[in-house]
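Chemist: this is a predicted model, with the sequence first.
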Amino acid sequence: MVCRQRKCGCSKDDEYKHKSDPENLEENMKSGVLRKAKNVSSKFRSSLRNKIKRKNDTGICNIEDMHEIQDHKAVDAFRQALVMDSLLPTRFDDYHVMLRFLKARKFNINKAKIMWANMLEWRKNFGADTIMEDFNFKELNEVQQYYPHGYHGVDKDGRPVYIERLGMIDVDMLLQVTNVDRFVKYQVQEFEKSLAIRFPACSVAANKHIDTSTTILDVQGLNLMSLTGPVVEFIKVVQKVDNDNYPETLSRMFIINAGPGFRMIWNVVKPILDPETTSKIQVLGSNYQRKLLEVIDGSELPEFFGGCCTCAIEGGCLRSDKGPWKDQNLLKMTPTAEVHHVQTASISDNDGT
């Protein structure tokens, strides 16, 4: 920890010499002031550092939260526009939520406001606010048997990892145990769990704000013949719900085991996707393990993807929902409210602190 007298970057011995050498005192003071001014100016131009204090029964958790100055100003303007039109419920008065919608509309406030208003209307009609309590997806175990998927662990940045083995989907059997409407409700419930539980727990565990995830999409065996009507319908519906109401929650995606069949599909799909979305996606063949292990520790990666985790007690990795969100002590340290508007900001004196 650097004391107030040494914020200019001097060591303790240098500080003693400064105090004991009158001839150098004035010069060193000027140098220190100039360095400090330069550091503050540089930091102010690039970002604001917020410390969100979250009180709980065990103490206070401080989460470092960096805000880019340009983003901070845009969010402030967007927030004022929402307040003016009575479009800002307390639960959504959150810096990062508003920033995600701005990013989704290239920081066009009017377009972001329309998207935001549509989201609020959709939530009301769909029942998203209470779906975590109201909806019971009792067929989950059977669904996972015919469509393996789930959250499992975190990447090296602390983000939750979501896995889908799309190439192993059995559409006929899947439609015997559920239907598209119920599956979409289940997906919305999972989105809500990520916002309310997974992201906050990961933020506490990593000591920084986290609101995006890493996705691994295993497409081994997938080809044009696999994309039957129900599969395409499901993908379209879930994608629209995600894009319209939970924008900018994907950090990166790895599409693995991409053979010639999938690459034909990808060549058709890629041109119609947003360039910013495709920039987050890496399409990999069967030699994907090294790339995954660069961003996900082996202990967090399932054995079937080249890691060393099996979650044998839980019945397999994709049934375990392994992650910081399963730690009851961490959950106690997450905020009791679902979202928080960050109202205070301070400027760090040193770029590295």
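Modeler: Okay, I see it. Remember, it's a predicted structure, so these values are computed and weren't measured experimentally.
Chemist: C-alpha only now, for contacts and for neighbours.
Modeler: Will do.
Chemist: where do the strands sit along the protein?
Modeler: Counting by DSSP state E, the chain has strands at residues 47-56, 59-68, 149-154, 160-164, 213-218, 250-256, 281-283.
Chemist: please tabulate these in TSV, including the columns distance to D274 and mean neighbour count.
Modeler: Listed next are those as TSV, based on distance: least, Cα to Cα, whole Å; neighbours: other Cα atoms under 10 Å:
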stretch	distance to D274	mean neighbour count
strand 47-56	27	18
strand 59-68	23	16
strand 149-154	25	22
strand 160-164	21	22
strand 213-218	17	22
strand 250-256	13	19
strand 281-283	11	16
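Chemist: for S320, find the nearest of those.
Modeler: Across the strands of the chain, S320 has its closest neighbour in strand 149-154 (7.1 Å, Cα to Cα).
Chemist: reformat the strands of the chain as TSV; add distance to A201.
Modeler: Shown next, in TSV, are these (distance: least, Cα to Cα, whole Å):
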stretch	distance to A201
strand 47-56	12
strand 59-68	11
strand 149-154	11
strand 160-164	10
strand 213-218	13
strand 250-256	17
strand 281-283	25
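Chemist: closest one to L331 among these?
Modeler: For the strands of the chain, proximity to L331 was assessed by Cα to Cα; strand 47-56 is nearest, at 9.7 Å.
Chemist: one more to weigh against that first structure:
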Amino acid sequence: MFSCCRNSTSAIQTEKEGKTESLSRTNTSQANLVRRTSVYFDSAKDSSDIQECIPSDDDSEIFMDAVQDLKDMYPIITTSYIPPAPRRVSMLEPDSMLRATHLNEPDTILQAKPVQQRLRLPPVLEKRSSSRATRKAQRRPTAAAKQDLVNPHVVIQERGYPGQLSNDELAQAQKFYRAIHGDDAAVRDIVYSLNTVEEEPYAICRFLRATQFDADKIVQRLQDGLDLWKDASAANFYPDLSDAIGAPVPVFLQFYPYCYFGTAKNGCPVSYFKAGRFDVEGLLAMTTTDKTASYFWHSNMYSFRDLLQKTKESQPEFVRCEAINVIDLTGLSASQFSNDTMDALKIISKIGDYFPETMHCLIVLNAPTWFSMTWRIIQGFIDPRTAKKIQVFGSETKGRNRLFELVDESEVPTDFGGKAGSTDLTIRKLAFGNDWNKRRLAVDLMHVKRNGKSKTFEWTLNANEEMTQVQVFSRSVTPCSITLTQKGGAVVADQVAIERPHGNTTFTAAKEALPFVTTIPMANAPIRGPGTFTVEASDNKESSTVNKKLPSGFFLFVADIRQTE
């Protein structure tokens, strides 16, 4: 459900602002370097604990923190991104990957070392592989890899990043580097999956932060997940989403309203998700749980990477492959957390394992009071260190204030309290591309109960519009009948049967009832406006009994509406 819960391992932020500290530099011609810090929870409680903190003067805010008995060694940035002056890191010079405390020079956290001459940067690996990107990537000497880790060309003043490693961390990084250049190219493909926007030392450290620099553990995790990766890689990570999902992307986004919008103060792209409009029955009427995985593969390998590339073009020293995620729970009900929703969460979590440490933080807005119990369930599918980067607000005002600390109002969409455009418009542009202002959909998910009343849905065509196609998506094992009429006019389609092409095949499990689509034959198509139209769906009164565990009665009606010339 929450695709924006990117796998990550740092600590959750508190509402306190991270303090910034101006740092002196030996080269006065360079801009002042501001150390970016964070404030986060410290706790020795067990990882299964959930804290619900409700201030005595305001019970509208809910803070839930998944904590664990681990030192928060790799905190997240909470203040605005101020690009540091370049400091060369190279795997050819191992000491450049170390923190200054391990060098015979002043601490670079307090005094940045100017670049005298930028030497050769770590090469970007070519996109050639047995599965995706790195089959013919030549392994460089370990000393060369070490140099990039110790002395990266941009140093992020935080633990766990190139240029800020301890000797032990550097040793683990070198061990991991040797391991991923073994016989199985797929492991290397995973680590370098974002190689067009992420240089090698940053990728190595990003994966190691997920296991607190335990090379053996992260290698084992990657090897355990090779089958799923290879399947997605064989499909080139689903560049054609409509084909992969088995349904039009515009329809999919009606029930999964998720998009990237704007840039945060630290340079990270920001994603927004309106969870209250998420409808798993609507999604499963057109696709399967397994096929929804293609959307999340595509989002990580194409959408996310493209946004990072745009950021790097405007901020050449930006090296973070991270995003800030915002979820609005307005309208969310407990009934939406069904078994099908949990299955979707499991898939999202599995895919997130291939992109560790890509979630900078997650802000949850307008959380209902019952969400604390549901969060306990969701937390079971999320890496504990990821859960610590999630901040939940029940107060809309406080939640937005926190959002504005991270993202300037001019970059926040209007439906989240900002001054930019709306996410609805952005999703529409994503769905229809260049035709976004010429097309729209009339969509309704109708639940037709056995021997129950018929369901109706009404919509209007404007004078400059026409209805080109009407389709019904469903996975129901029971049929229904559809009648489409124009108000004050003729019947457009009469008693069209919506049923499986091969009848009611005997199913033993819900996942066996695959979705199907029926195109409604319309008299005198396309239908031109103006006019008001009504679709009526009714049970066909069949007497056959149906297993209650099988999907039944949900029919997704979609009318494609276009502007006329």
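Modeler: Nice, thanks for sending it over. Keep in mind that this is a model prediction, so the values were computed, not measured.
Chemist: could I get the TM-score for this pair?
Modeler: After superposition, the two chains reach a TM-score (TM-score structural alignment, normalised by the length of the first structure) of 0.68; 280 aligned residues with a Cα RMSD of 3.6 Å.
Chemist: ok so, going back, which of the strands of the first structure sits closest to Q176 of the first structure?
Modeler: Q176 of the first structure lies closest to strand 149-154 among the strands of the first structure, at 17.7 Å (Cα to Cα).
Chemist: can you find the partner of F416 of the second structure in the first structure?
Modeler: Under the alignment (TM-score structural alignment), F416 of the second structure pairs with F305 in the first structure.
Chemist: for D539 of the second structure, that is, sorry about that
Modeler: D539 of the second structure maps onto nothing in the first structure, by TM-score structural alignment.
Chemist: how many neighbours does the match of F416 of the second structure have?
Modeler: Residues contacting F305 of the first structure under the criterion other Cα atoms under 10 Å number 16.
Chemist: do Y302 of the second structure as well
Modeler: Y302 of the second structure: 15 neighbours (other Cα under 10 Å).
Chemist: again with Q51 of the second structure
Modeler: Using other Cα under 10 Å, Q51 of the second structure has 14 other residues around it.
Chemist: same question for A171 of the second structure.
Modeler: Using other Cα under 10 Å, A171 of the second structure has 15 other residues around it.
Chemist: how about it, what does it touch?
Modeler: With contacts defined as Cα atoms under 8 Å, 6 or more residues apart in numbering, A171 of the second structure has no neighbours.
Chemist: returning to that earlier point: who wins for proximity to C309 of the first structure among the strands of the first structure?
Modeler: strand 149-154 (9.7 Å).
Chemist: so that closest one corresponds to what in the second structure?
Modeler: Strand 149-154 of the first structure maps onto residues 258-263 of the second structure, going by TM-score structural alignment.
Chemist: what about the matching stretch, how far off from the first structure?
Modeler: Its aligned residues in the first structure lie a mean 1.1 Å from stretch 258-263 of the second structure after superposition (mean Cα distance after the TM-score superposition for the first structure).
Chemist: what's in contact with that stretch?
Modeler: 269-274, 407, 411-413, 423, 426-427.
Chemist: run the last query once more with 6 Å
Modeler: Residues outside stretch 258-263 of the second structure that contact it (Cα atoms under 6 Å, 6 or more residues apart in numbering): P269, V270, S271, Y272, F273, E411.
Chemist: cool, stretch 279-296 of the first structure as well?
Modeler: Applying Cα under 6 Å, 6+ apart, the contact partners of stretch 279-296 of the first structure are D155, K156, R252, M253, F254, I255, I256, N257, A258, G306.
Chemist: could you redo the last one with a cut-off of 10 Å?
Modeler: 153-159, 161, 214-220, 250-260, 262-263, 266, 298-301, 304-307 (Cα atoms under 10 Å, 6 or more residues apart in numbering).
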